[in-house]
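Novice: only geometry, no sequence info:
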């Protein structure tokens, strides 16, 4: 999916585990299918998962999670990844990697939610809990800065989509929604704690209810609009309203959140349309949802 992606396989994972965590040597290892874009996941036995970066940026995410997940976990209403082993580069593999406790559940799918309103409430509870955290020393969240910082990349994506007519994106409507987000007042309060990547693939549900949030590699502080992504990448209109009301989102933050979510989708669609079907399909869903609303 990305230039310079590092190949990994079951054999490498077995060697890494055996060399650094001999207590787990001999446990079954199996690739876990994932729509993730910068990490590979391997089940280790019944109760663990190995997460290995595929690109240098993923290695940075590993270190962020090691530092912050133990501190954030006590403040959150859902389970989050628990690091059981901190792997280091060896066997020709160049980056740090981690062993986590396995979290059961399934990724929710936009358009196929069994409990959309309760799920919206659960998601709002998680976002509100993140915002209430006051731990010092937080990094700046990926995507946490001003909306205008995304302008050049967003406009370039819109132009690229003009050249892919089979995707059927209304580029004029997308531009109008994006420009509305640029005009919206920026966040003038203190930066808040954010997950900053609340995609369906980073959520786990059981019986339709949120049980876990994973992949905190983009975490940090910034504009609260950054954690409104599920309103458009997952929730239907009625549940979207519940999510907004539960978080008491003002008009300017809502407009910025919608623009940010659209921007991410516009950029993702041409990039992933031939390499990551799950990411591309969710990008299409977001574009439809936002343009219907906006």
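Specialist: Right, received. Where do you want to start? Being a predicted model, the structure only gives us computed values, none of them experimental.

Novice: going forward, measure contacts between C-alpha atoms and count neighbours the same way
Specialist: Fine.

Novice: list the buried ones in the stretch of helix or strand residue 241 belongs to?
Specialist: Per DSSP states H and E: residue 241 is located in helix 237-247. Neighbour-count burial for helix 237-247, with 16 or more other Cα atoms under 10 Å as criterion, is recorded at 239-240, 242-244, 246.

Novice: any idea which of those is closest to residue 172?
Specialist: residue 240 (24.4 Å; Cα to Cα).

Novice: ok, the closest one - contacts?
Specialist: 120, 231-232 (Cα atoms under 8 Å, 6 or more residues apart in numbering).

Novice: returning to that earlier point: go through the buried residues of helix 237-247 and name the one nearest residue 88.
Specialist: residue 243 (40.2 Å).

Novice: before we move on, what SS does the residue nearest to the closest one when sequence neighbours are not counted have?
Specialist: Nearest residue to residue 243, sequence neighbours excluded (Cα to Cα, 6 or more residues apart in numbering): residue 120, at 5.1 Å. Classification of residue 120 using DSSP: H, G, I helix; E, B strand; the rest coil returns helix.

Novice: what about residue 120, how many neighbours?
Specialist: Other residues within reach of residue 120, judged by other Cα atoms under 10 Å, total 26.

Novice: and which of the buried residues of helix 237-247 is nearest residue 288?
Specialist: The closest of those, once distances to residue 288 are taken by Cα to Cα, is residue 240, at 14.4 Å.

Novice: can you give me the helices in the stretch 151-294 of the chain?
Specialist: Using DSSP state H, counting those that start in this stretch, the helices of the stretch 151-294 of the chain run over residues 151-162, 171-183, 230-233, 237-247, 251-272, 277-293.

Novice: Columns distance to residue 67 on top of these, output as CSV?
Specialist: Output for those, formatted as CSV (distance: least, Cα to Cα, whole Å):
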stretch, distance to residue 67
helix 151-162, 30
helix 171-183, 33
helix 230-233, 26
helix 237-247, 28
helix 251-272, 26
helix 277-293, 28
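
Novice: So which of those has the densest surroundings on average?
Specialist: Ranked by mean neighbour count, those are led by helix 230-233 with a mean of 26 (mean count of other Cα atoms under 10 Å).

Novice: what's in contact with that helix?
Specialist: For helix 230-233, the external contacting residues (Cα under 8 Å, 6+ apart) are 110, 123, 198-200, 239-240, 243-244, 258, 261, 282-283, 285-286, 289-290.

Novice: swap the cut-off to 6 Å and go again
Specialist: Residues from elsewhere that reach helix 230-233 (Cα atoms under 6 Å, 6 or more residues apart in numbering): 240, 286, 289.

Novice: again with stretch 269-285
Specialist: 1, 35, 265.

Novice: Please compare the first structure with the one that follows:
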């Protein structure tokens, strides 16, 4: 049995034995490969390596199989599209698996990327990493939206649409954070107007989704959310990943005006507020990342 941390009360746990059985049933061409669980700070999937060049991702939260399949198919299309424009390596879709061997949902297989995630190799003081991150964001912004607009799911649309979620975050954080100060900050952030059209965006540039080699960006993970959104959304990476000096390098490289920069800070704030309390016991690394991001935002507003 693999020792997985339970992060959600309704989590579907997956073992190496289950993955091995699924591969033998559905992808016998890989049945001789070693199956290894991958320790991860991720909160959406259990991840297993299959041999040296593939990884399998298993959704953690139970859902209707047909709905999960539709999501995985959409994510595969998005990942393949991003791979065509990214100047850095990204995982590419390989196959979709079916429910079986006691696992109730579809699952996905993609290429494996070597590298160290930014949680473990903090690149926050590196100007060249900031330049790399800016190059990645610029490449996505330059991709064609083909008439698509933000689909309304999660972050990337209207800040004030997250008021109910933020109210819950403030309530849950009363014993954890300086909530009165954070409420005042959100009351300003939520009013920041949206003036720019959607651009293509990664949507979740947190340290667990960024690979580092030395002090350079070596790859980007979790690319299934690639799609149109607020141009400021990917600026969350400035606050999740960078110290003040490199953060300024990113801003200058992308030529962000004051409004876009503040909206990026607002999206990072919205995300970090949820991470702190939701994962305070089940994923301390993710909760701590949220705290660090909030500290950086507060320091920048002093």
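Specialist: In hand now; what should we look at? Nothing here was measured: the structure is a model prediction, and the numbers come from that model.

Novice: follow-up on the earlier one: mean deviation, the helix holding residue 241 of the first structure versus the second structure?
Specialist: Mean deviation of helix 237-247 of the first structure relative to the second structure after superposition (mean Cα distance after the TM-score superposition for the first structure): 0.7 Å.

Novice: In the second structure, what stretch matches that helix?
Specialist: Mapping helix 237-247 of the first structure onto the second structure (TM-score structural alignment) gives residues 244-254.

Novice: tell me which residues in stretch 27-42 of the first structure are buried?
Specialist: Quick answer for stretch 27-42 of the first structure (16+ other Cα under 10 Å): 29-31, 37-42.

Novice: Find the helix or strand that residue 10 of the second structure is a member of.
Specialist: Going by DSSP H and E, residue 10 of the second structure is not in any helix or strand.

Novice: which residue sits closest to the aligned partner of it in the first structure in space, ignoring its chain neighbours?
Specialist: Applying TM-score structural alignment, one finds that residue 10 of the second structure aligns to residue 4 in the first structure. Nearest residue to residue 4 of the first structure, sequence neighbours excluded (Cα to Cα, 6+ apart): residue 55, at 6.7 Å.

Novice: what lines up against that neighbour once you look at the second structure?
Specialist: Per TM-score structural alignment, residue 55 of the first structure is aligned with residue 61.

Novice: Just confirm that match contacts residue 13, I think it does.
Specialist: No. The pair residue 61 of the second structure / residue 13 is not scored as a contact, 9.2 Å apart, by Cα atoms under 6 Å.

Novice: Quick check: the gap between the match of residue 10 of the second structure and residue 186 of the first structure.
Specialist: Relative to residue 186 of the first structure, residue 4 of the first structure is positioned 36 Å away (Cα to Cα, to the nearest Å).

Novice: between the two, which one's more packed in?
Specialist: Between residue 4 of the first structure and residue 186, counting by other Cα under 10 Å, residue 186 is the more crowded of the two (17 against 9).

Novice: burial count for the closest residue to the more buried one other than its chain neighbours?
Specialist: Once flanking residues are discounted, residue 186 of the first structure sits nearest to residue 146: 6.9 Å by Cα to Cα, 6+ apart. Residue 146 of the first structure has 15 neighbours, counted by other Cα under 10 Å.

Novice: How about the one 4 residues further on?
Specialist: As a burial measure, the neighbour count of residue 150 of the first structure was computed by other Cα under 10 Å and equals 17.

Novice: How about it, nearest residue that isn't a chain neighbour?
Specialist: Residue 150 of the first structure sits nearest to residue 263 (Cα to Cα, 6+ apart), 7.5 Å away.

Novice: counterpart of the one you found in the second structure?
Specialist: In the second structure, residue 263 of the first structure lands on residue 270 (TM-score structural alignment).

Novice: Okay, that match and residue 94 of the second structure: tell me how far apart.
Specialist: From residue 270 of the second structure across to residue 94 of the second structure, the span is 33 Å (Cα to Cα).

Novice: Under the alignment, what does residue 188 of the second structure map to in the first structure?
Specialist: Checking TM-score structural alignment: residue 188 of the second structure goes with residue 180.

Novice: if I look at that match, how far off is residue 186 of the first structure?
Specialist: Here the criterion is Cα to Cα. By it, residue 180 of the first structure lies 12 Å from residue 186 of the first structure.

Novice: before we move on, what about residue 103 of the first structure?
Specialist: 37 Å.

Novice: related to what we said a few turns ago, please work out how many residues are found near the residue nearest to residue 4 of the first structure.
Specialist: Applying other Cα under 10 Å, I find that residue 55 of the first structure has 19 neighbouring residues.

Novice: ditto for residue 64 of the first structure
Specialist: Neighbour tally, residue 64 of the first structure, other Cα under 10 Å: 17.

Novice: Check residue 193 of the second structure too.
Specialist: Other residues near residue 193 of the second structure come to 13 when the count uses other Cα under 10 Å.

Novice: for residue 126 of the second structure, same thing?
Specialist: Neighbour count for residue 126 of the second structure, taken as other Cα under 10 Å: 19.

Novice: Per the alignment, it pairs with which residue of the first structure?
Specialist: So, by TM-score structural alignment, residue 126 of the second structure is matched to residue 116.

Novice: Give the closest residue to its match in space, chain neighbours not counted.
Specialist: Nearest to residue 116 of the first structure is residue 239, by Cα to Cα, 6+ apart, at 5.8 Å.

Novice: dump the residue contacts of the one you found.
Specialist: Contacts for residue 239 of the first structure (Cα under 6 Å, 6+ apart) come out as 116-117, 120.

Novice: And residue 158 of the first structure, by the same measure?
Specialist: Residue 158 of the first structure touches nothing, counting by Cα under 6 Å, 6+ apart.

Novice: Tell me which residue of the second structure lines up with it.
Specialist: Under TM-score structural alignment, residue 158 of the first structure pairs with residue 170 in the second structure.
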